[in-house]
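**Q** Attaching a predicted model along with its sequence, questions to come.
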Amino acid sequence: MALHNRISAAELKVKLAAETFRRVTVSFYQYAKIEDPQAFRDDLYLKLDELKVFGRIYVASEGINSQISIPEHHFEEFRNRLYAYPFLTGIRLNIAVDDDGKSFWVLKIKVREKIVADGIQDPTFSMENKGKYLKAKEFNELTEDPNTIVVDMRNHYEYEVGHFQNAIEVPSDTFREQLPMAVDMLKENKDANIVMYCTGGIRCEKASAYMLHHGFKNVFHLEGGIIEYTNKAKEQGLALKFKGKNFVFDDRLGERITDEIISNCHQCGKPCDTHTNCKNDGCHLLFIQCEECAAKYDGCCSEECQSVYHLAPEVQQEMRKGTEKGVMVFNKAKERLRPRINEKEE
């Protein structure tokens, strides 16, 4: 059996649209020692491909990071196959909050140096000493303490559309930049309760270990991140302290947590929290665009991109030759459009 997809993207998307069964979007991660990441990757690919699981999974010697879409009728078998790996037995599966089942259309499993790009070069750093987990109820209680500082360990464009009340933003485009920035920003608060959170838990767990490594005393991280918090808060009837939308790294680009819209269209300034990618394939800027501006600019980020978008496909392709392939993100905080290579962190 092939260990990689060999069907075109267009065909895969048609097949996804034609499916008559429901899919469930799930994320999970685990920091663990994997002796042979490539062998594990190949074995996992065979097991998941057979169940028609789609999604993006990163495997490294430090563990696994996964965001996937599972046919609902295969969910139990998927869990059985996953839990058959000793280091994944009983692992928490974060079920998406606002899910249309169309988050992914192909299965990609890649071996990487790390499961989340952190930029840490210090050989003495260890994930064994990490912050204390906080469940939803504990998070709500601790964040009422005036000696508590809540830190958002996500990228600026994630924070922009939704975040916890009174959370501090570490204004950066990448996690690797945020870690030293968080240490510097909070260096005068080493005795405070530092509560860190992210989308599904993987970044804030590593961040909590990094903070402890740099001398902070009382460090906590939200178990399962925003996704698990929201599900548990709703189940337990707790007050939702998160406001707005939770950005996610799949085709949905966000899941609605509360009705508040706390961000604005990057083109006209109207309240809006809908992320999109510029329709000009030579740009693909990730930005926030309202319905009116989407119609006005044909889904493009500017009149310049709109004019390119309407050129013949072969002309557009010629214009793209020699350009660096990356992902553009609109960084309003820095008042410019900044290109970066996108790290699918959660």
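**A** Noted; the coordinates are in hand.

**Q** Please count neighbours and contacts with C-alpha atoms only from this point.
**A** Noted.

**Q** Spell out the residue ranges of the helices in the stretch 1-150 of the chain.
**A** Secondary structure of the stretch 1-150 of the chain by DSSP state H, counting those that start in this stretch: the helices cover 9-18, 37-49, 75-83, 136-142.

**Q** right, so of those, which gets closest to Val111?
**A** Val111 lies closest to helix 37-49 among these, at 6.4 Å (CA to CA).

**Q** What residues sit buried inside the closest one?
**A** Buried positions in helix 37-49, judged by neighbour count with 16 or more other CA atoms under 10 Å: Pro37, Gln38, Arg41, Asp42, Leu44, Tyr45, Leu48, Asp49.

**Q** again, but for stretch 67-76
**A** By 16+ other CA under 10 Å, the buried positions in stretch 67-76 come out as Gln67, Ile68, Ser69, Ile70, Pro71, Phe75.

**Q** Surely the second one touches Arg56?
**A** Yes: using CA atoms under 8 Å as the test, Ile68 is close enough to Arg56 to be in contact (6.1 Å).

**Q** What residues does Val195 make contact with?
**A** Each residue near Val195 by CA atoms under 8 Å, 6 or more residues apart in numbering is listed here: Thr143, Thr148, Ile149, Val150, Val151, Val219, Phe220, His221, Leu222.

**Q** quick one on the thing from earlier: columns distance to Lys334 on top of the helices of the stretch 1-150 of the chain, output as a markdown table?
**A** Supplementary listing: the helices of the stretch 1-150 of the chain in a markdown table, determined by distance: least, CA to CA, whole Å:
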| stretch | distance to Lys334 |
| --- | --- |
| helix 9-18 | 35 |
| helix 37-49 | 38 |
| helix 75-83 | 42 |
| helix 136-142 | 31 |
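
**Q** Presented hereafter is structure B, for comparison with structure A:
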Amino acid sequence: MTDDTEVKRKRRLSKKERKALKKQRTNNNNAQKVSITATKPEADEEAAIDYLKNYEAIEVPTKVSSEINNKKGGNNTANEDLEGGSTGKTLGKWFPNALLVKSSISFTNTGQLLVNGKVDGIDESKTKNPRASLVLFYQYTEKTKKWNPERVKILMSYLSIIAKKRNLGGRIRVAQEGVNATLSAVDMPTKDGASAAETLRYVAQDLKNFDPVFEETDFKFIDDLSPDRHFKELRVIPVEELVFYGIREEDAACQEGGVHLKAKEYHEMLKEENAVVIDVRNHYEAVIGRFDGQEKVDDPKKKLEHKGAEYIDPKMRKSTDFTQWLSKDETKEKLKDKKVLMFCTGGIRCERASAFLKKEMGDEVDGVYQLQGGIERYLKAFPDGGFWRGKNFVFDKREAVSAEDKDGDGGVVKKKKGKKDNKKDDDLPAKCCVCEKKWDRYVGKKKCFTCGVPVLMCSICMSKKPDKTKGMEIKVRCPLCIEENITVPCSEVEFTDNGVKNKKNQDEQDASAGKAAQSVLKWGGGHAKKKKLQRKAQRRICQFGTECVRKDCMFYHPERQGEKSTSS
């Protein structure tokens, strides 16, 4: 070829140049997208800032010190990112108005410091034995003084400002009826940085300054945790109901629930014979820990006989199953004329459930009571575990907590040094879903093949990946699906919103095709996978064009657009 006709080849970019180009494209794309915080009216944020100005806020540094920044070559990007806080990322179509605030400081489970998501070579003296803290709380407003939508927006903005200021992580659900939250903080590695414990106490005061209703809140602080227990981001999620039961408020107002008992009062009532104790949590939580120690006799010479309140597991996949369980005749017969004790992880699920039970059976039972502060408060009051057996499944990075281990199981699978197996928990129904050996760790995010709830799978079986192996998926089922002989994958069944109920009645289902679960632990139900494939196919033009004879073809047919509009 001559020089005139020769095509110039493009120079291959170096790895560093490719990364820079990718970052530039990402930034451009994010700039074009509508930011979730930008959609909020400016007035909301201004109103939220006004609350912060009304009192003398204790200053808690939220950005990395200049000393750390200088170690990174004087690049100011990290500090500028901290000022912004929001990632511009949405939480899907179910939560389009949620706020997401990145935490600037976090730690890996090996103790490495992450500054804006990157490992930083900070001096060891500044990260010597850093600790994290958690605070769990919920608060309902008064029945006649619900927050209006504008107030909810202001509260969300207020919380996002606090998150940036205090360097928080976790999840907050906000509704007109109140707040449900799990928040985390970690010791700041700067010279004048606040400790994690101090930071969360400041947050409690921030909320009390926003609304006096938080003066009544039971803030459950858990301090001196491993630094990797801190969340890397905070999600502020607006919802219609803090815990979704599918119950109208006029049928069960949270303010009309059972009598709240402190841990020691609850413990004493568990000893009573004419009582039942209802586990308001999901079955996958109950299999690794429960209140049934009061039914056991400690003396090995005696036979095991019923002592104290009878433990009842409603065997629910999700909260919406509670009403269906309570409507059964056998349930009502078991509760009749008994003192009904209820408990859950932190107390919030008992609020609506106890109110509904009182409305349905108030005259038929000898009182309805609930554990104030949930299992978290009970284990603090009884360091030896009391009548609790096993582990308390939690919705934070601790994973599951026992009386003797507040740091929890979270992280990699490894046996903790000096930890002895608790023999009194040997008969708990916690076992691997594949090999059926004793196992009580929810790791690897393994889900039931037929209903989507978390399943227990041991490390040996996990390495074989049965959920990815054709023909082996049916082994990966929860105890409820095995007990009910559920065999149809949840991905093949359509459910109502929030996976509450199977749209196809069980009587109408083809018996030869197997039995499907009545509810699934999944937003929108199991048919989401099919809809995703349809949306993907509709973006591609059908290769057969006008010759395609399938009327239900999922691929795009430009010539059929007119037919759809006229038929509709």
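**A** Ah, there it is. Note that the coordinates shown come from a computational prediction; the quantities given were computed from them, not determined experimentally.

**Q** tm score of chain vs chain?
**A** Between these two chains, after superposing, the TM-score reads 0.80 (TM-score structural alignment, normalised by the length of structure 1); 315 aligned residues with a CA RMSD of 3.3 Å.

**Q** returning to that earlier point: so which of the buried residues of helix 37-49 of structure 1 would you say is closest to Thr25 of structure 1?
**A** Closest approach between the buried residues of helix 37-49 of structure 1 and Thr25 of structure 1, by CA to CA: Leu48, at 14.0 Å.

**Q** Please pull up the equivalent of the closest one in structure 2.
**A** In structure 2, Leu48 of structure 1 lines up with Ala163, judged by TM-score structural alignment.

**Q** which residues does that match contact?
**A** Taking CA under 8 Å, 6+ apart, we find Ala163 of structure 2 in contact with Val101, Ser103, Gly169, Leu234.

**Q** Show me what the last one lines up with in structure 1.
**A** Looking back up the chat, that one is Leu234 of structure 2. Using TM-score structural alignment as the criterion, the counterpart of Leu234 of structure 2 in structure 1 is Leu107.

**Q** For burial, what's the neighbour tally of the closest residue to Lys164 of structure 2 other than its chain neighbours?
**A** With CA to CA, 6 or more residues apart in numbering as the measure, Gly85 is the residue that lies nearest to Lys164 of structure 2, at 5.9 Å, once sequence neighbours are left out. By the criterion of other CA atoms under 10 Å, Gly85 of structure 2 has 22 neighbours.

**Q** isn't Gly85 of structure 2 right up against Leu99?
**A** No: under the criterion of CA under 8 Å, Gly85 of structure 2 lies out of contact with Leu99, with a separation of 9.9 Å.

**Q** circling back to that earlier point, Serialize the buried residues of stretch 67-76 of structure 1 to TSV and add fields for distance to Thr274 of structure 1.
**A** Putting the buried residues of stretch 67-76 of structure 1 into TSV (distance: CA to CA, whole Å) gives the following:
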residue	distance to Thr274 of structure 1
Gln67	21
Ile68	22
Ser69	22
Ile70	25
Pro71	27
Phe75	30
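
**Q** Go through those and name the one nearest Gln121 of structure 1.
**A** Using CA to CA, Gln67 comes nearest to Gln121 of structure 1 of those, at 26.3 Å.

**Q** quick one: what's aligned to the closest one in structure 2?
**A** Counting by TM-score structural alignment, Gln67 of structure 1 lines up with Thr182 in structure 2.

**Q** From what I see, that match and Leu168 are in contact.
**A** No: the pair Thr182 of structure 2 and Leu168 fails to qualify as a contact (CA under 8 Å) at a distance of 10.3 Å.

**Q** What count of nearby residues applies to the aligned residue in structure 1 for Glu436 of structure 2?
**A** Applying TM-score structural alignment, one finds that Glu436 of structure 2 aligns to Gly269 in structure 1. Residues within reach of Gly269 of structure 1, counting by other CA under 10 Å, total 12.

**Q** Can you tell me the element Gly269 of structure 1 falls in?
**A** For Gly269 of structure 1, there is no helix or strand it lies in under DSSP states H and E.

**Q** Next: the one 4 residues further on.
**A** When secondary structure is defined by DSSP H and E, Asp273 of structure 1 falls outside every helix and strand.

**Q** Quick check: it vs Lys279 of structure 1, distance?
**A** Counting by CA to CA, to the nearest Å, the gap from Asp273 of structure 1 to Lys279 of structure 1 is 18 Å.

**Q** more neighbours, those two?
**A** Summary of the neighbour comparison: Asp273 of structure 1 and Lys279, criterion other CA under 10 Å, with Asp273 having more neighbours (26 against 19).

**Q** and the more buried one, what does it touch?
**A** If a contact means CA under 8 Å, 6+ apart, then Asp273 of structure 1 has Val161, Lys245, Ile261, Ile262, Ser263, Asn264, Cys265, Ile288, Gln289, Cys290 as its contacts.

**Q** Let me know the closest of those residues to Glu304 of structure 1.
**A** Gln289 (16.0 Å).

**Q** Per the alignment, the closest one pairs with which residue of structure 2?
**A** For Gln289 of structure 1, the aligned residue in structure 2 is Met457 (criterion: TM-score structural alignment).

**Q** What distance do you get for the residue nearest to Lys164 of structure 2 to Lys391 of structure 2?
**A** Between Gly85 of structure 2 and Lys391 of structure 2 the distance is 35 Å, computed by CA to CA.

**Q** Break down the stretch 201-346 of structure 1 into its helices, ranges please.
**A** Listed from the start of the chain, the stretch 201-346 of structure 1 has helices (DSSP H, counting those that start in this stretch) covering 202-213, 225-236, 291-296, 303-309, 313-320.

**Q** Find out how far stretch 20-37 of structure 1 is from the centre of the chain, if you would.
**A** Once both centres are worked out by CA atoms, centre = their mean, to the nearest Å, stretch 20-37 of structure 1 turns out to sit 13 Å from its chain's centre.

**Q** Can you give me the first-to-last residue distance of that stretch?
**A** The first residue of stretch 20-37 of structure 1 is 35 Å away from its last residue (CA to CA).
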